[in-house]
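Asker: model this:
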Amino acid sequence: MVEIRVPTLGESVTEATIGRWLKKEGDQVAADEPVVELETDKVSVEVPAPAAGVLSKIAAKEGDTVELGALLGEIGESSGAAVNGNAAGDEGGGVQPTDEQLTTAAASPGEGTIKESATAEGEEVEILAPSSGESVTEADVGEWLVKVGDYVKIDEPVVTLETDKAAVDVPAPVSGVLKEIVAKEGETVSVGAVLGIITSGEAAAGSTAKETKPQAAASQVQQTNTELSPAPRRIVEQNRLDPSNIEGTGRGGRITKGDALKALEKAGAASSEPAKAKAPVAPRELGEREERVKMSRLRQTIARRLKESQETAAQLTTFNDVDMTAVMQARSKYKDLFEKKHGVKLGFMSFFVKAAIQALKEVPEVNAEIDGTDIIYKNHYDIGIAVGTDKGLVVPVVRDADEKNLAQIEKEIGDFGRRARDGQLKLEEMQGGTFTITNGGVYGSLMSTPILNMPQSGILGMHRIEKRPVVINDEIKIRPMMYLALTYDHRIVDGKGAVTFLVRIKENLEDPQRLLLDL
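Answerer: Sure thing, here's the model as predicted:
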């Protein structure tokens, strides 16, 4: 059994939405054949099959939001291997996750919940805490769904574990009677810890087996948002939260530890803002010429990320203007020769990339980022170029732009633009940028205040070129002028550095020979 998991989705991307499954359960798939499409705020990504076989299980449904490393589905052998990895005669295969388990946590083959593979009549089998994601090393025991003495069937959920990201139902590794509960509700356990012990076999009374599931189901039905398991209860009580205002995403609507932490975060944000009247819960009525359209998950993610950027960084924007006469004259004079030699048109963006790199070398904090209480200075210049598409804004990165000439930069930007509009950009092409340039001028913008692409500390906004009267040597001249905007993180970049950065770009563009002379 081979697992299909969520791949790395970019430096600042931690989750994605299942767009659509390209295959259905039971379909034959070839190795590297796309099987499912993921959507992030930056791009749509097709996840290929890691091996050839039959798509035996779809663990994450269309519309679900999944985190990095989450289980999407499973591929079995073409010969008809059992879907759950528990074919008749299998004496020790790892137990695969059930549909009720969250995709961020699964006991994969080779690291299952059975410590000893033997499952003979009366054998004691340990229930182990499964891995709950790449960055999760421990969890809280939320609720035991069965009690000591209850009969459980293989793969039946017996206990819930809670992390700050998700609630996970741990299934019984074998059929039998729950002999002992080792980890009590509210305890914090590490990956691989023993949660309980099951005595395998059918020795228990049949009536017990029949009662087990209804009892667990009843407890789930009776569970309300005000009946908390120990992990979220501590957070609620310590921070005096109202559980009735917390939306539960756990099994049966239970409030998980992650729900409580999210509510605490919202409460902290609300307390830091001026008191406001609560918005009405019910949506307003529409007029005769209005229509309501639900935001796509992609647009919701973009909105959330932009807001997070504003709330995280101390963003400030400073402006300057640049006389584009020299660049336009150079472009007009050499554009035909340039295109004939290099096979690409000479645009303005390559000049701005080169000018920005020279400024970044003089003001290195604009090419840095904050990491906790440290500053990471980057001695490489990977420039992100914002590209607008029908699905939203994407920011592919020109790697080592300081080592490339104007033609190489123009070719790369042109290629990015074409593939972005066709949805063919690769994830790795949008990771690791150190500084971003966005050109609102192509849409006619005169001036704007761009929002930082976190964790970067600077973004340069270009705007439309407009002829304006300016004073040159005490004479009024009509010149093609462009407003430049630099939004920067004031936590790391001071006003002096920001102004110096823009002045250097202005000088380099108004006298392009400075770029050739590295001045």
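Asker: CA only for contacts and neighbour counts going forward, please
Answerer: OK.
Asker: Any idea how many residues pack against Arg299?
Answerer: By the measure other Cα atoms under 10 Å, the count of residues near Arg299 is 16.
Asker: Oh, that last question was meant for Lys506, not what I typed.
Answerer: 23.
Asker: so how far is Ala355 from Val394?
Answerer: Val394 is 22 Å from Ala355, where distance means Cα to Cα, to the nearest Å.
Asker: One more: Asp371?
Answerer: Asp371 is 27 Å from Ala355, by Cα to Cα.
Asker: Comparing these two, which residue is more hemmed in?
Answerer: Neighbour count, other Cα under 10 Å: between Asp371 and Ala355, Ala355 has more, with 22 against 9.
Asker: The more buried one is in contact with Gln513, isn't it?
Answerer: No - using Cα atoms under 8 Å, Ala355 makes no contact with Gln513, being 10.9 Å away.
Asker: please give me the structure for this one as well, since I'd like to look at both together:
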Amino acid sequence: MTEVRVPTLGESVTEATVATWFKKPGDVVAVDEMLCELETDKVTVEVPSPVAGKLEEIVAAEGETVGVDALLANISEGDGGSKAAPKGRESAKDEAAASQAAREAADGDTGASSSGGSGEKVDVMVPTLGESVTEATVSTWFKKVGDTVAQDEMLCELETDKVSVEVPAPAAGTLSEILAAEGSTVEAKGKLAVVTAGAGAAASAPAQESAPAPAAASPASGKDVEDAPSAKKAMAEAGLSRDQVTGSGRDGRVMKEDVAKALAAGTSAAAAPQGKEAPRAPSAPDDEAREERVRMTRLKQTMARRLKEAQDTAAILTTFNEVDMTEVMAIRNEYKDAFEKKHGVRMGFMSFFTKAACHALKEIPEVNAEIDGTDVIYKNYVHMGMAAGTPTGLVVPVIKNADSLSFADIEKEVSRLGKKARDGKLTMSDMTGGTFTISNGGVYGSLMTAPILNPPQSGILGLAKIQDRPVALNGEVVIRPMMYISLSYDHRLIDGKGAVTFLVRVKEMMEDPRRLLMDL
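Answerer: From the prediction side, this is the model:
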């Protein structure tokens, strides 16, 4: 008898809830076939079968809370499992589809295969959205009703308060019904669409392949891509067809700026028919005709609400200082090539500011604390948030345990999380748990900044751009690379002395980086 136990769930995660069992007692299982799914505070964990055999007993039922290494089930080993093992990791619904197809074949029912419409109906459900996320908005459908889909092919994209979630097809077949249109709000575990699985999908594929190709193929390589509404309007006004514009969005989606590029390249002249006058722009368009109404993404809506809540709840105050960046820039210029060669990542300024902030937070712990009702929770660790602007809105990925990382480790995390943010691939675990945040408005040219708190945090460090300015040094006026820095803080918890001391410590360590090595 082989025991199936709860795997390691991740740092600081000690328990999980049994969400779904894909097998029942008596079922034959293959090695690595998915048995059940666990939900933790941060992620969803799939539990595979450690051996081939038969599932004899389920110890932890759906809905039960289990700890790390707790017993989930027992499997009796045997060669029956290998005989019945599926070729891949199929879900319970995929197996049911295969069984149905086998039964129909055994009964001699060939009508289902030829018609392509009598396969098993497989529901496309909203996936697990993450901790405390109960609903999402359907952003984009990549397929339309009647399209043939492969298993795990992306059907649609959902937007939650924090991240975008792609929904794959649970089975190969035909998308027979879309229940949640673009722009609609769906709840967790809600139904999105229906896929008709079975041989019908395979039968319809050759017919589609043999069909003549359209005269002008879209850049989306066969996908039905919905262009941006503003782009459609701009193409109509300019007299451009879809074929004359190259889309730069997801799957070749045309954006408004793509239309502007096509016009700048002279595409509009080619679009005008020979011997006919090009379409004239309206002589006096009204204001409404030149306006564009675009719905805010859920991410922007959430950020707007949270920032307003921070202003309404916290007593936000900001203190300023300035830093002479001469020494840090000298160290960076001297060692950046050797640093990149050894660690495979460029040396930036964020690792210096992160290290300096971590040292200052140890001296002024209330800046790294939070208010919970009438209690104050002091954090004896630093999970450093890095505010970053993306095309979809402001996000704050978190570098976990930044106080224990080296300069190279910090730079690697900044690079990794920055890339995920730009690609829209951040997960819930990437953006939760922050205890303090750094916001670098200097990358956009800001001379001075006073950022708003990221609740429930009590402090945020604002960085501005580096600019050569005249300063007095040893009785002489010299030109130095200077940066204004700020600390926005919750005055309910942090007094003026603590806030100013924190900022002064950051200034001292940046102006004399040797203090970082000696923990001064």
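Asker: Any idea what the TM-score is?
Answerer: Here the TM-score for the pair of chains, by TM-score structural alignment, normalised by the length of the first structure, is 0.54; 313 aligned residues with a Cα RMSD of 3.0 Å.
Asker: tell me, how many neighbours does Lys379 of the second structure end up with?
Answerer: 16.
Asker: how near is Ile302 of the first structure to Trp21 of the first structure?
Answerer: 23 Å.
Asker: Also Asp415 of the first structure?
Answerer: When Asp415 of the first structure is compared with Trp21 of the first structure (using Cα to Cα), they lie 28 Å apart.
Asker: which one of the two has more residues nearby?
Answerer: Neighbour count, other Cα under 10 Å: between Asp415 of the first structure and Trp21, Trp21 has more, with 19 against 12.
Asker: Just the element for the aligned partner of Ala338 of the second structure in the first structure, please.
Answerer: Superposed on the first structure with TM-score structural alignment, Ala338 of the second structure falls opposite Leu337. Assigned by DSSP states H and E, Leu337 of the first structure falls within helix 325-342.
Asker: Would you mind getting the average deviation of that helix from the second structure?
Answerer: Following superposition, helix 325-342 of the first structure is found to deviate from the second structure by 1.2 Å on average (mean Cα distance after the TM-score superposition for the first structure).
Asker: Check the offset of stretch 500-515 of the second structure from the chain's centre.
Answerer: Distance of stretch 500-515 of the second structure from its chain centroid, counting by Cα atoms, centre = their mean, to the nearest Å, is 34 Å.
Asker: How about it, which residues are buried there?
Answerer: For stretch 500-515 of the second structure, the neighbour count (16 or more other Cα atoms under 10 Å) marks Val500, Phe502, Leu503, Val504, Arg505, Val506, Lys507, Glu508, Met509, Met510, Glu511, Pro513 as buried.
Asker: Which secondary structure state does Thr449 of the second structure sit in?
Answerer: coil (DSSP: H, G, I helix; E, B strand; the rest coil).
Asker: Contact partners for Ile410 of the second structure?
Answerer: The neighbours of Ile410 of the second structure, taking Cα atoms under 8 Å, 6 or more residues apart in numbering as the test, are Ser351, Thr354, Ile399, Ala402.
Asker: which one is Thr302 of the second structure nearest to, not counting chain neighbours?
Answerer: Leaving aside its sequence neighbours, Thr302 of the second structure sits nearest to Asp161 (Cα to Cα, 6 or more residues apart in numbering; 5.6 Å).
Asker: What segments of the stretch 101-250 of the second structure are strands?
Answerer: 121-125, 135-141, 148-149, 154-159, 164-168, 173-178, 185-187, 191-197 (DSSP state E, counting those that start in this stretch).
Asker: Between these, which one is closest to Ile466 of the second structure.
Answerer: Ile466 of the second structure lies closest to strand 164-168 among these, at 34.1 Å (Cα to Cα).
Asker: Now do the helices in the stretch 351-500 of the first structure.
Answerer: In the stretch 351-500 of the first structure, the segments counted as helices under DSSP state H, counting those that start in this stretch are 406-421, 495-510.
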